[in-house]
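**Student:** model this:
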Amino acid sequence: MSPDDERNIGPFGGSGETRTRLPEGESDTRRPARPGRSSSRSLVTVVGVVVLLIAAIAFANRSGDGEASGTADEKKPETSATAPTGEKPVGSKTGGIPSGYADTEQGAQSAAANFAVALGSADMFDKGKRDPILEAVMAPSSVSKFRSDLDKAYSPAFFKKVGLNEDGSTPSGDQFVSRTTPIGTKVTDASKGKATVEVWCSGLLGLAGEKSTKPVTNSWFTITMELAWIDGDWKAVTHSQKDGPAPVPGDDRASGSDDIAKAVEGYGGFTYAR
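**Tutor:** Below is the predicted model:
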């Protein structure tokens, strides 16, 4: 290649074609003529119009009168199961627990989610705090039975099993963690003034501390509540729980007990609204 040859470098550092300088008046017959700007602009315009037409057709098919062009099997749900509803969340609390739900299926789901958080909290291990929680979330006719059942369930043997002292207090130097996080809700049955709601949850339970023999672990479970509309709000009539569905565990490195304790202290919970 002669000294007059130069390399055409692309804008991102890539190499382009080799260009040879020719004397004025001569042309490089080996290269095809470059298309004019007018033809390039025309091509862009045509492509743009086609894209707009495709988008318009797709939008028209989606925003029609609800009749799908395909078979019934090809119909998609109108909204995502986790799409926001646009309804305002509750604006009041009873005993520190969100209250004042709407008399709708969505209101029942919001109530069940917030009840799951309260019933899965560390306060449930303290009878002085447990009883007010039951009175806030349970139907009056169910409070007595649940209080009796839970008084038996939260026994010295159970406290010892989760790492607490026999009286339910936390060992010195440790921090007790019990937190429930709703992942999703659904109504499985509903009628006037009644609703059955399932709440899929993830939970944390254990002791955060350097000498803890019961470290904080994660679990997955589903809570089922039968709710009733009583005195202008939803209340839980029954409550049951089963394991799962649980995803495949990831390969995250477990954090130290100090990090867990700081996270529990530093990150507050939410008021859930479906």
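
**Student:** contacts, neighbours, all on C-alpha from now
**Tutor:** Noted.

**Student:** if I look at the residue lying closest to Gly120 once chain neighbours are set aside, how far off is Leu134?
**Tutor:** Excluding its sequence neighbours, the residue lying closest to Gly120 (C-alpha to C-alpha, 6 or more residues apart in numbering) is Thr180, at 5.3 Å. Computed as C-alpha to C-alpha, to the nearest Å, the Thr180 to Leu134 distance reads 16 Å.

**Student:** Next: His239.
**Tutor:** Using C-alpha to C-alpha, His239 is found at 11 Å from Leu134.

**Student:** With neighbour numbers in mind, choose between the two.
**Tutor:** Using other C-alpha atoms under 10 Å as the criterion, His239 and Leu134 rank with Leu134 on top: 21 against 18.

**Student:** Could you also give me the structure for this second sequence? I'd like to compare it with the first:
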Amino acid sequence: MSLGEDGYDEDHGLTRTRLPEGEGDPYGPRRGRGARGARGGARAGMSSRNLITVVGVIVLLIAAIAFANRGGGSDSGDGEKSGDKVSAEATAPSGVKPVGGKNGGIASGFARTEQGAQSAAANFAVALGGDGMFEKRSRHAIVDAIHTPESARHLQAKLDQAYSPGFLKGLGLNDDGTAPKGQTFVSRTIPVGTKATAFSESETTVEVWCTGLVGLAGEGSTKPVAQTWFTITQKLRWTDGDWKLVSSEQKQGPAPVSGDLRASSAEEITNAVNGYGGFTYAR
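**Tutor:** Below you'll find the predicted structure:
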């Protein structure tokens, strides 16, 4: 087996999720965010119905909200031909090379195909479920990078209202979205599988089944890091040579039975979050 620099198996035509651990990798999480920070019930003092109405067309990690209530470019060489189809085997590799582009540190340059749309949806789910969504400046950059221009303009003010100081306080964060001194905010989304429920070369709808981590790791934390399971439905549109997000909706589950594992210490969780980079996802 021979692997190219982009992780593509030239002999067997297989490629899949790759680890961006190297220095300078555009997809790796920024180091040094440490105490900085999911997706989207309601926080204490904000009803579930009101919050969901506010964020209607975008993902606010359901786990984060439930957690707050607990109280304790290119469409050419990187993709396959439009006629190719993927079977229902959710984890089967497609043989398509991972995307090579980036936009604000987020994967870009997806193929104008059903597989390309699924890859885009998976990477967008990761971006929207990351800790960068909890600070205003990085949130605006993420929303602009992955949404159509019109959708981004309409979303920014709504998201600024949704990520209010009260909501952040319910998660144990400071008013600016940072974690208290000595603690690390954890917010990560990990796609488990994707499914296109509607597809054309201009618009598509993709469901992304995800698991995630959200919470505060550190001595004295009253909101330890917990796991969640949820499914995101994303509507995508082909815009300026790439797939862009128009809207997102989210529901809980499907969730498996929890394993009988010992919970790690806050120090172990903090070290893992700071030491393990994220992935770039390709269908």
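
**Student:** Checking the residue minimising distance to the centre of structure 1 next. Helix, strand or coil?
**Tutor:** For structure 1, the residue nearest the mean C-alpha position is Ile183 (5.5 Å; C-alpha atoms, centre = their mean). For Ile183 of structure 1, the assignment made with DSSP: H, G, I helix; E, B strand; the rest coil gives strand.

**Student:** mind listing what Cys165 of structure 2 touches?
**Tutor:** You called it Cys, but residue 165 of structure 2 is Pro. Asn174, Asp175, Asp176, Gly177 (C-alpha atoms under 8 Å, 6 or more residues apart in numbering).

**Student:** Now do the same for Trp220 of structure 1: its match in structure 2.
**Tutor:** Aligned by TM-score structural alignment, Trp220 of structure 1 pairs with Trp229 of structure 2.

**Student:** Now that match. Nearest residue, chain neighbours left out?
**Tutor:** Nearest non-adjacent residue to Trp229 of structure 2, counting by C-alpha to C-alpha, 6+ apart: Thr211, 4.4 Å away.

**Student:** The residue nearest to the centre of structure 1 -> structure 2?
**Tutor:** In structure 2, Ile183 of structure 1 lands on Val192 (TM-score structural alignment).

**Student:** Same question for Phe125 of structure 1.
**Tutor:** For Phe125 of structure 1, the aligned residue in structure 2 is Phe134 (criterion: TM-score structural alignment).

**Student:** Can you verify my assumption that its match contacts Gln161?
**Tutor:** No - using C-alpha atoms under 8 Å, Phe134 of structure 2 is not in contact with Gln161, being 11.7 Å away.

**Student:** neighbour-wise, which of these two wins?
**Tutor:** The neighbour count for Phe134 of structure 2 versus Gln161, taken as other C-alpha under 10 Å, is higher for Phe134 (26 against 14).

**Student:** From Asp131 of structure 2, how far off is the residue nearest to that one when sequence neighbours are not counted?
**Tutor:** Excluding the flanking residues, the one nearest Phe134 of structure 2 by C-alpha to C-alpha, 6+ apart is Gly177, at 5.1 Å. Per C-alpha to C-alpha, Gly177 of structure 2 is found 9 Å from Asp131 of structure 2.

**Student:** His154 of structure 2 now?
**Tutor:** 22 Å.

**Student:** Pick out whichever of these two has more residues nearby.
**Tutor:** Each of His154 of structure 2 and Asp131 has its neighbours counted (other C-alpha under 10 Å); Asp131 has more, 26 against 11.

**Student:** Distance-wise, check that one relative to Lys223 of structure 2.
**Tutor:** 15 Å.

**Student:** And the helices in the stretch 101-250 of structure 1?
**Tutor:** For the stretch 101-250 of structure 1, the helices defined by DSSP state H, counting those that start in this stretch occupy 105-119, 127-137, 140-153, 156-161.

**Student:** For the match of Trp220 of structure 1, list the residues it contacts.
**Tutor:** Ala63, Trp209, Cys210, Thr211, Gly212, Gln252, Gly253, Pro254, Ala255.

**Student:** can you check Gln227 of structure 2 too?
**Tutor:** Residues in contact with Gln227 of structure 2, defined by C-alpha under 8 Å, 6+ apart, are Ala63, Thr211, Gly212, Leu213, Val214.

**Student:** who wins for neighbours among these?
**Tutor:** When neighbours are taken as other C-alpha under 10 Å, the top entry among those is Val214 (28 neighbours).

**Student:** That one corresponds to which position in structure 1?
**Tutor:** Alignment note (TM-score structural alignment): Val214 of structure 2 maps to Leu205 of structure 1.
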